[in-house]
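A.B. asks: Sequence first, then the predicted structure:
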Amino acid sequence: MRPTSTSPEPPASVIAVVGATASGKSDLGLELAQRLGGEVVNADAMQLYRGMDIGTAKLPVGERHGIPHHELDVLEVTEEASVARYQVAARADVAAIRARGRAPILVGGSGLYLRAALDRLDIPPTDPALRSRLEEEALEQGASVMHARLARLDPAAAAGILPANVRRVVRALEVVTLTGRPFSATMPTRRFLCPTTMLGLRVSREVLDERIDRRVERMWRDGLLEEVRGLLPLGLREGFTASRAIGYRQAVEVLDGVSTAEAAIAETARATRRYARRQESWFRADPRIVWLDAQAPDLVERALDVVCARALRHDPSTGDPPPPPGGAGAMPDNG
C-alpha cells in the first residue's frame, strides 16, 4: 500500500528529484515530502546563498507548508560555494533525517553537488594559493591556453570540460598538480552510498524554453533588480561564485549602467536556456534516473508509484536500484 500523509513510513532511504531548471523540481519535491513524511535537502548551488531568493527561484518560506528545508541560506554572497563543504553538510542532513525516521528528499539541478551527496565520491584536495595562481594565469593567457595545458596533462578530463569553463579547467589543473593523478580519476562512480531513488523531470524543449522565458520575466517583475541592489553592499561583486550567477550578473550590469533592463532580461533568458541544455546533458548520462513527464496530470502519483516500487527492489548491499525494465523512463534526446 502506498504511504500517505497518514502513513509516513518512508518507502526508500533517499529520494532525489532532478532535472533542468524550470522543470518543476521544487513543487514535486515538496509534494513528495508532504505525502511521505519527508524533509527536503537543497541541491542547487546558488540557493545556498543567503539573500539570493528571487533570481534562484528559491521556494518562499510561506510556500513550504511547514516542511523542513535544509542547505538553503547557508552561505554569504562573499563565500565560494564548495562541493566538498556541501558534501559534508548534505550527507549530515541526510543522516539526521533518516535517524528521525523521515525520508530525505534531495531536490536540485546542480549535478555534481547531487552526486557528491549521493554517490561514493572522495573530494580531491585544494590549495588556495595554487588555485589563485592558476586563475591569474587563466586571465593572462586565456581560457584556450589553459585548456590546452590540461589536454596535455589529462586528455580525458579535458575532453569532458568545455574550454570556456575556466573554473572547471583551473580546478582540474589544481588537482593534477597537487595529486599527480588525473583529475578524471577523481570523478564519482555511479554507486549510491545507500538505497536511493532518482526521479528526473523531462520537459520538451519548446515547453521548457517557454517556462524559462516566463520565469525570467516574472523574476524581474518581482524585484530581482532591487534584490541585487541590496546585495551589492554585502559584497556580491566580490563573491567568486555568487557574482557569476545567471540573472545576478546581468542585473549588476543594469545597475552599473552598461546594459538596459530589456537587454538584461533577454540575456538572462538565453543564458538560462543554455544552462538547462547542460543540465539535460549531465542527467541524461545517468542510467539510474527514472524519467517522468513533468506535465503529466498525475505526476505525483506516478512518482509515488516509482518510489514505492523501487523501495521493494533496492539491493541493500550496494544501495543501487536495478535499471527500469526495458529502458522504461529513458530521457528523450531533445537535440
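C.D. replies: Ah, there it is. Numbers count the residues shown, from 1 in each chain.
A.B. asks: can we go C-alpha only for contacts and neighbour counts from here?
C.D. replies: Noted.
A.B. asks: With P124 as the reference, measure out to the most centrally placed residue in the chain.
C.D. replies: Nearest to the mean C-alpha position of the chain, counting by Cα atoms, centre = their mean, stands S110 at 1.6 Å. In this view, S110 and P124 are 19 Å apart by Cα to Cα, to the nearest Å.
A.B. asks: T189 now?
C.D. replies: From T189 to P124 the distance is 14 Å (Cα to Cα).
A.B. asks: measure the closest residue to R190 other than its chain neighbours to V176 for me?
C.D. replies: Nearest residue to R190, sequence neighbours excluded (Cα to Cα, 6 or more residues apart in numbering): D119, at 6.4 Å. Distance check for D119 against V176: by Cα to Cα, it reads 22 Å.
A.B. asks: And here is the other one:
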Amino acid sequence: MITGLRVGALRLSCLSLPYTAEAPLLRPSLQPSLLRRRRHTIRLFATSCSAPPPRNRGERQKVVVISGPTGAGKSRLSLELAKRLNGEIISADSVQVYKGLDIGSAKPSLSERQVVPHHLLDILHPSEEYSVGQFYEDGRKITEEVLSRGRVPIVTGGTGLYLRWFIYGKPDVPKASPEITFEVNSELADLQRDGDWDAAVELVIKAGDPDVKSLAANDWYRLRRRLEILKLSGAPPSAFQVPYNSFKETFESSETDASDINSSSAEVQESKSKDLDYEFLCFFLSTQRLDLYRSIDFRCEDMLLDDGILSEAKWLLDLGLLPNSNSATRAIGYRQAMDFLLLSREQGGWSSSKDFYRFLSEFQKASRNFAKRQLTWFRNEPMYHWIDASKPLENVLSFICDAYHDQTGELKLPRSLSMEKDISSPKDVRLLKAYRTKNRHFISREDCGDILEWVRRTQGEATVTVC
C-alpha cells in the first residue's frame, strides 16, 4: 500500500543540486536507474542566494508564475529558481494535492522538498475533492505567508484554471449553505448511486443551467456545485462576472486603441496588470511540438518502470475507488491504469501484451492531447512570456532572475529564448501529422513480461483496503 508523506515548510539554508550549465530545461526522460534512485538520494551543495529587492511602501509585491505543458521542465526550473531567489514553491497542480499519487503526477521528491519548501502537496486523501475555488483561497493565503517571511513565492504547475483564478481573482459566486448542500445531495443521491449521469445532467439543465452539458462525464462534484449555485441565486455560474474575462476584454480593447498612439503591446499589458493584487511575472515553458510529444511518450514509459504508476492505481482500486469517479481517478494516467487493472481483475488476474500495449498507447495519447490543450489554453493568456524549454537552463535562470530584480517594469524576453506560440512552418505541420510513437523501453512482447507477471501476482485475488 502506498502512503503519502507530507513535508512541512522547512526553513533551510539555500542549497543547490549540481547541474550542467548547458543542459536544456527539457530532458528526454529519466533513465531507469535514476528513476529508481531519485526518491532516495539527496546531495546538497551550498550556494549563494539573492534576497528580494527592497520594496517601497505601497508597492505591489512580486510573485513568479511558472507554467507549461506536461513534461516541459517547469518543476526543474522552479526548483533551481527558488534556490537563487530564496523562494518557496506553491504547487498549482490538481493531482499533486493528493497523497499517494506521486509518480503519475511527477511530484517533487522528498529530497527536493528538503532543499526548497513546497506547498499544496499531499494535502488530501484521493477520495476527497479539491476545487479551483479552494486552490485560490489556499494559494493566496500561502503566498501572503511566504511574502511575510521575506521570501519569493514561485507558483508552479500546469492546471490552467487554477492559475487563471490565482492571478486575476475568482468569480463572486455565492457559497452554499448547509441546507442547500443537503437539498442538492438529496436530489442527486439516487442518480449518482445508479450511475445515471445523463439523467442528472438533464435535471440541472431543466433547473436553468444548459452549459452543464460541457462537464466531464461523472464529474458529480461540479454538477452538485452548479445546482447549488442555481438554487442559491436563481442563475447559472455563467451569469457571474469572471475577473479574467474582464481583464482580457479591457486588455484587447486597450491593445487596439494603442495601435493608434504607437504604444507597444507590452506597455498596454503593463498598464493593465497594475490592477492586479501582485506584480506577476508569468512564464510559460514549451518546446517544439514534436520534441514535446516524444518526451511525453518516453515519460509515460518511465512511469511504468518498477511497477510505478500501476502500483498507485492498484492502491486507488483497493481503496474502493473506480476510474473516472472523482478528481483523483479522472487524472490522466491513473484513469487508464485503473481501467487496465480492472480488466485484468475481471479475467482473474490475467492480462496479455496486447492489453498492456493498448493501455500504454491510450496513456501516451491522453497525455499528448492534454499537452495540446494546455498549449491552446495558455495562448489566450496575455500575461505569459513564452520561453523555449530547449534552451540552456543557465540562460533561462539568468533571464528570470534579472527580470525579478528589475525595477524599471520593462520585461523584454530576448529573441534567443523566445518560443513561438503557434506552429507556422508547413514542414512542422506535416511532421506533426505524421507523428507516430516510438517507444524506448516497451517495444516487443517480451519487454512487458515483468509487468504482466506483476499483474498476475497482484490482481488475481484483489482485496479492498480499509481507508
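C.D. replies: In hand now; what should we look at? Fair warning: this is a prediction, and the values are worked out from it, not measured in the lab.
A.B. asks: Looking at T189 and P124 of the first structure now, which is surrounded by more residues?
C.D. replies: Using other Cα atoms under 10 Å as the criterion, T189 of the first structure and P124 rank with P124 on top: 17 against 11.
A.B. asks: Let me know whether that one touches T186 as I believe.
C.D. replies: Yes. At 6.8 Å, P124 of the first structure counts as touching T186 under the criterion of Cα atoms under 8 Å.
A.B. asks: Now which residue in the second structure aligns to the residue nearest to R190 of the first structure?
C.D. replies: Here D119 of the first structure is matched to Y168 in the second structure, going by TM-score structural alignment.
A.B. asks: What about the alignment partner in the second structure of R202 of the first structure, how many residues nearby?
C.D. replies: With TM-score structural alignment defining the correspondence, R202 of the first structure maps onto S286 in the second structure. Using other Cα under 10 Å, the number of residues around S286 of the second structure comes to 29.
A.B. asks: again with L199 of the first structure
C.D. replies: 24.
A.B. asks: how about the match of D119 of the first structure, what does it touch?
C.D. replies: For Y168 of the second structure, the contacting residues are 243-244, 247, 276, by Cα atoms under 8 Å, 6 or more residues apart in numbering.
A.B. asks: Just the closest of these to F378 of the second structure, please.
C.D. replies: Y244 (12.7 Å; Cα to Cα).
A.B. asks: can you tell me how far that closest one sits from K62 of the second structure?
C.D. replies: 19 Å.
A.B. asks: Next: D209 of the second structure.
C.D. replies: The value you get for D209 of the second structure to K62 of the second structure, if Cα to Cα is used, is 39 Å.
A.B. asks: how far away is the nearest residue to D219 of the second structure once chain neighbours are set aside from A235 of the second structure?
C.D. replies: Sequence neighbours aside, N326 is the residue nearest to D219 of the second structure in space, at 6.4 Å (criterion: Cα to Cα, 6+ apart). From N326 of the second structure across to A235 of the second structure, the span is 25 Å (Cα to Cα).
A.B. asks: And the two? Which one has more around it.
C.D. replies: Neighbour count, other Cα under 10 Å: between N326 of the second structure and A235, N326 has more, with 19 against 16.
A.B. asks: tell me the SS of the equivalent of that one over in the first structure?
C.D. replies: Under the alignment (TM-score structural alignment), N326 of the second structure maps onto F240 of the first structure. The local conformation at F240 of the first structure, judged by DSSP: H, G, I helix; E, B strand; the rest coil, is coil.
A.B. asks: is it true that F240 of the first structure touches M46?
C.D. replies: No. The criterion here is Cα under 8 Å, and F240 of the first structure misses it with M46 at 11.9 Å.
A.B. asks: For the closest residue to L452 of the second structure other than its chain neighbours, list the residues it contacts.
C.D. replies: Closest residue in space to L452 of the second structure, ignoring its immediate chain neighbours: S351 at 6.3 Å, by Cα to Cα, 6+ apart. For S351 of the second structure, the contacting residues are 343-344, 452, 455-456, by Cα under 8 Å, 6+ apart.
A.B. asks: once aligned to the second structure, how far is the lengthiest helix in the first structure on average?
C.D. replies: Ranked by residue count, the top helix of the first structure under DSSP state H comes out as helix 261-284. Aligned to the second structure and superposed, helix 261-284 of the first structure gives a mean residue distance of 1.3 Å (mean Cα distance after the TM-score superposition for the first structure).
A.B. asks: With S243 of the first structure as the reference, measure out to whatever residue of the first structure lines up with R373 of the second structure.
C.D. replies: Using TM-score structural alignment, the partner of R373 of the second structure in the first structure is R278. For R278 of the first structure, the distance to S243 of the first structure equals 20 Å [Cα to Cα].
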